[in-house]
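Student: Got a predicted structure plus its sequence, pasted below:
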Amino acid sequence: MKIDDVDELLVRAGAQWRADEPSAPEPDLDRITGARQRPRRWVPALAAASVVAVAAATLSILPNGGTAAPQTAQAPAPTPEAVESVANGNQPTGSNDDLLVRDGTKVRVSGEVIAAPNVPPVFCPSRPIPLIGHMPGKAPAPTCPDGLKVSLQGVDVSRLTDLATIQGVRTGRATLTGIWTGRTIAVQQQAAPTPERDFVTPPLPCPPPKGGWPVKPSNIEDPKVAKFLDQHRDQAFGPVIYRPYGDGRTKPVVVFVGVAHGDRAAFRRAFEEVYDGNLCLAPARLSQGDAEQLSGKVAGLMNRDALGITTSYTQMDGASENVRLLVYTDAVKAALAPIGLDNLRIEPAVVPVR
C-alpha cells in the first residue's frame, strides 16, 4: 500500500473517531522515555521501523521485512544461544558523490505535482505532513514548502495520474525526466509515477546454529537488560528482534545487538550475564550513542530551508544515518561534510540519470 493510500485512510478514520469519541488522555512521556531527551526529528513512515531501539523497546523483524508487536517478557532460558557473525562489519557508505546534481545534470523525480493558477507548476517531494481530517469540500489547497518546491517547465498537467482540483489548485502525480538548472527542471519525458519505495530489512547478519534457530524464551525486556544496554550505548547498537522463520508462538525469536567499538568477545561475555535467549552479536558501524549524535547534528540543519532536508533516521543495523532530502548539491554536501559523510546515506528526491 502506498503512503498516500494510508494517509487517506487514516484521515478518514481519524475524522470519524474524533466525531464519536472524547479526547484521549495525554501520555506520560517521562515514564515512556525515562525522561531522556533526544533531538526531535521527523521519521519517514516507511522507515519508522528502523528507528534505533531505546531502553530495550525492541523492534520485531519478520522474514518478509514486516514488523510485529514487541514481545512480552518471558522466563529466561538456561543457556543463551550466541552466534558470532562471519561478516567484516558494516562498511562505510562513501561520499554519495554519484548522487550529486549540478546545473545541466539530467535528473528524474517521481511524486506530487502542484499546479496553482498563474504560477509555474512545481514538483514537491514526499515530506512529513500532519494528518488532519477535513469535511468534504473543505480541504485546503495543496501547497509545497518554499524550500522543497522545484519549478517545472514543459509538464503536461492534464496527463498527471490521480489528477484532482482542490480549491482551484490542480494536483496529481508523475515521473518526470529532464534537465536541472537552478531549482528548475526542463521536462523532457513524462510518465506514470513509480511506486513508493518499500522498506527493505537488512538480513540477520549471523548464520543460524546447526539445526537452525531454536524456539526458546528471551528476557530482552528485562530491566537488567535495558540497563546494561543503556550503560553501553556508546559501544553497542540495538536491540532489534528478528523472527527469521516468521511470526507465531512456535517460531524462534533472535535478538540482534551490534558492537561498534571495543572488544566484541568481552561485550558478549558481559551481556550474557544479564541476557538469556537467541542472540546475534555482530559488528556495527554505529553505536547507539553515535547514532544519536549524528541524528542530532542532521536535525540541526533541518531549519535551513535551502538545504531541503526533510527527514533523518538510523539504519536498523546501525550501518548509517539515512538523510532524505530534496537534491544533493555541492552546497548540501558541504553542509553535511562536518557531520561525517562516511556515516551518512543520502536519499534524494531528485536523482541524477547517468
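Tutor: Everything's here; your move. Residues are numbered from 1 along each chain as shown.

Student: From here on, just use CA atoms for contacts and neighbour counts.
Tutor: OK.

Student: quick one, longest helix in this structure?
Tutor: helix 3-20 (DSSP state H).

Student: Now do the buried residues in that helix.
Tutor: 3, 11, 14 (16 or more other CA atoms under 10 Å).

Student: okay, those residues in a markdown table with distance to residue 226 next?
Tutor: Below are these laid out as a markdown table (distance: CA to CA, whole Å):
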| residue | distance to residue 226 |
| --- | --- |
| 3 | 33 |
| 11 | 36 |
| 14 | 34 |
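
Student: just those residues now: which is nearest residue 104?
Tutor: Residue 104 has its nearest neighbour among the buried residues of helix 3-20 in residue 3, at 31.5 Å by CA to CA.

Student: Check the gap between that closest one and residue 141 for me.
Tutor: Relative to residue 141, residue 3 is positioned 20 Å away (CA to CA, to the nearest Å).

Student: try it against this one:
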Amino acid sequence: MNPTDKVDDLLAKAGAQWRADQPSAPEPDLDRMLHHKRPRRWVPALAAASVAAIATAALTVLPGGSEPSVAPSTEKPAVAQGNGSDPDTVLVRNGDRVEMSGEVIAAPGKSPIYCAPHAEVAIGYPSGKEPAPTCSADISVKLIGVDLDRLADTSTIKGVRSGQARLVGIWQDRTVTVQEQTAPTVVTATPSPRKDAVPCPTPSGGWPLIASNIDRPEVSQWLAARADQIDNPAMLYPEGASRTKPMVVRIGVAHGDLGTFRREFEKVYQGNLCVVRATFSQEDIENIQNALSPLHQQKLGITGSSGPGLEGGDKVHVSLLVFDEKTRAALAPIGLDKLALNPAVTPLR
C-alpha cells in the first residue's frame, strides 16, 4: 500500500468513527412544522413531468437575454386579468382605451416605456454595481405623456429612471398616450387555507384517519403509466395539515370512466381517495405546453405559462403583454378555449 492509500484509509476510518459517535437525529415535531408550513401535496413521481413542462416554459419566456431565468423577479405591482372566460373580452385593438400597472422605465434620450411583469435572473449585485433597468421590446409599450415625477418606488441607476404606476390611455401600435396616472395596483396573494376543500362527498362520520400508500413505488408507477388519462394527483387535508388528521388523494380522470379507474386503482392503492372528472390529463398539458414553447421565440410578448395547478382546472394559464390580433392568431391553433389569458395590458370597455 502506497502512502496515499494509507492516508485515504485512515481518513475513511476516522470518518466512520466520527459518524458512529454522533447522537441520533431527534424525531421531528411534525405537528409544529405542519402548523406553519403545508406538507408536500403533489404525488412526487407524477409531479416531475408537469414540473418539467412548466419549468421549460418558464425558462424560455425571458426576453432580452440568452440565459434562462432561474428565479422569479422581485415582487412588483401587477394587474391580475385572465379569468379563463371569453378571450375576446381582453382583446386590444388600435384606438382602445387600456390600462396597465407595473414598471415604467425612462432611459436618457429615449421615450419612457411600460414593461410587463416577467421573470428575470436574481443576482445579488454589490451596492453601486447594479445594472440599469432594461426591458425587451416585445414586452414593452412606448409611453406618451407619463409623468415621471409621479412614479412610486422610484430609483435612478446609471442615469435610467424607473418606478411604478397604474396607467390608463389610448392604445395605438404598441404605444399608449397616457390619460390617467395613479398609484400602482398591488395584488395581494391570498394565503392558502388551513383546510383543503375535497371535491367529493364527505363520508358519513368524516374522512377516516387511515394510512396511505401513495408514496409506494408500485403505486407511483401505476399512476405514471396513465399520464395520458389522469391529471396530477394532489394530497388534500380536509381537517388541516397534520399527521393526526386525515389525508385524501384527489385524482382527476380526463379520459375514461371514473368508476372503472377507481376500481382498478384500488387494487394497488390503500387510503382515502377522491376521483373526479378532469379536463386535461398530464399528457394533454404537456402537449399544450409544447405547442406554446415555439411561440416564446417569436417575440409575441408571452412572458410565461403554467398548467392548471394542484387543485385541477380546465385551463392552461398564459401570461403576456397584450392580447392583440397578432397574438390571437398565433394562439388560435392551440385552442383559445384551453387557455386562461393573463395580459398586462387590458381594454377598458
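Tutor: Arrived safely. This structure is a prediction, so every number in the text was calculated from the model and none was measured.

Student: out of the buried residues of helix 3-20 of the first structure, who's nearest residue 182 of the first structure?
Tutor: Of these, the one sitting nearest to residue 182 of the first structure (CA to CA) turns out to be residue 3, at 29.2 Å.

Student: For residue 13 of the second structure, the count of nearby residues, please.
Tutor: Neighbourhood size, residue 13 of the second structure [other CA atoms under 10 Å]: 12.

Student: again but with residue 212 of the second structure, I slipped
Tutor: Residue neighbour count, defined by other CA under 10 Å, stands at 16 for residue 212 of the second structure.

Student: my guess is it contacts residue 271, does it?
Tutor: Yes. Using CA atoms under 8 Å, residue 212 of the second structure is in contact with residue 271, at 4.3 Å.

Student: Run through the helices of the stretch 101-250 of the second structure in chain order.
Tutor: 217-224 (DSSP state H, counting those that start in this stretch).

Student: Distance-wise, check the aligned partner of residue 175 of the second structure in the first structure relative to residue 155 of the first structure.
Tutor: Applying TM-score structural alignment, one finds that residue 175 of the second structure aligns to residue 184 in the first structure. Per CA to CA, residue 184 of the first structure is found 12 Å from residue 155 of the first structure.

Student: Where does the longest helix of the first structure end up in the second structure?
Tutor: So helix 3-20 of the first structure sits over no part of the second structure, by TM-score structural alignment.

Student: about what we covered before: pull the number of nearby residues for the closest residue to the match of residue 175 of the second structure other than its chain neighbours.
Tutor: Nearest non-adjacent residue to residue 184 of the first structure, counting by CA to CA, 6 or more residues apart in numbering: residue 151, 4.6 Å away. Residues near residue 151 of the first structure, counting by other CA under 10 Å, number 20.

Student: so the match of residue 175 of the second structure touches residue 152, yeah?
Tutor: Yes. Using CA under 8 Å, residue 184 of the first structure makes contact with residue 152 at a distance of 5.8 Å.

Student: okay, the two: which has more neighbours?
Tutor: residue 152 (22 against 17).

Student: residue in the second structure matching the more buried one?
Tutor: With TM-score structural alignment as the criterion, residue 152 of the first structure lines up with residue 143 in the second structure.

Student: From residue 173 of the second structure, how far out is that match?
Tutor: 11 Å.

Student: Looking for the alignment partner of residue 115 of the second structure in the first structure.
Tutor: Using TM-score structural alignment, the partner of residue 115 of the second structure in the first structure is residue 124.

Student: what sits against its match?
Tutor: Contacts for residue 124 of the first structure were tallied using CA atoms under 8 Å, 6 or more residues apart in numbering; they are 111-114, 144, 148-150.
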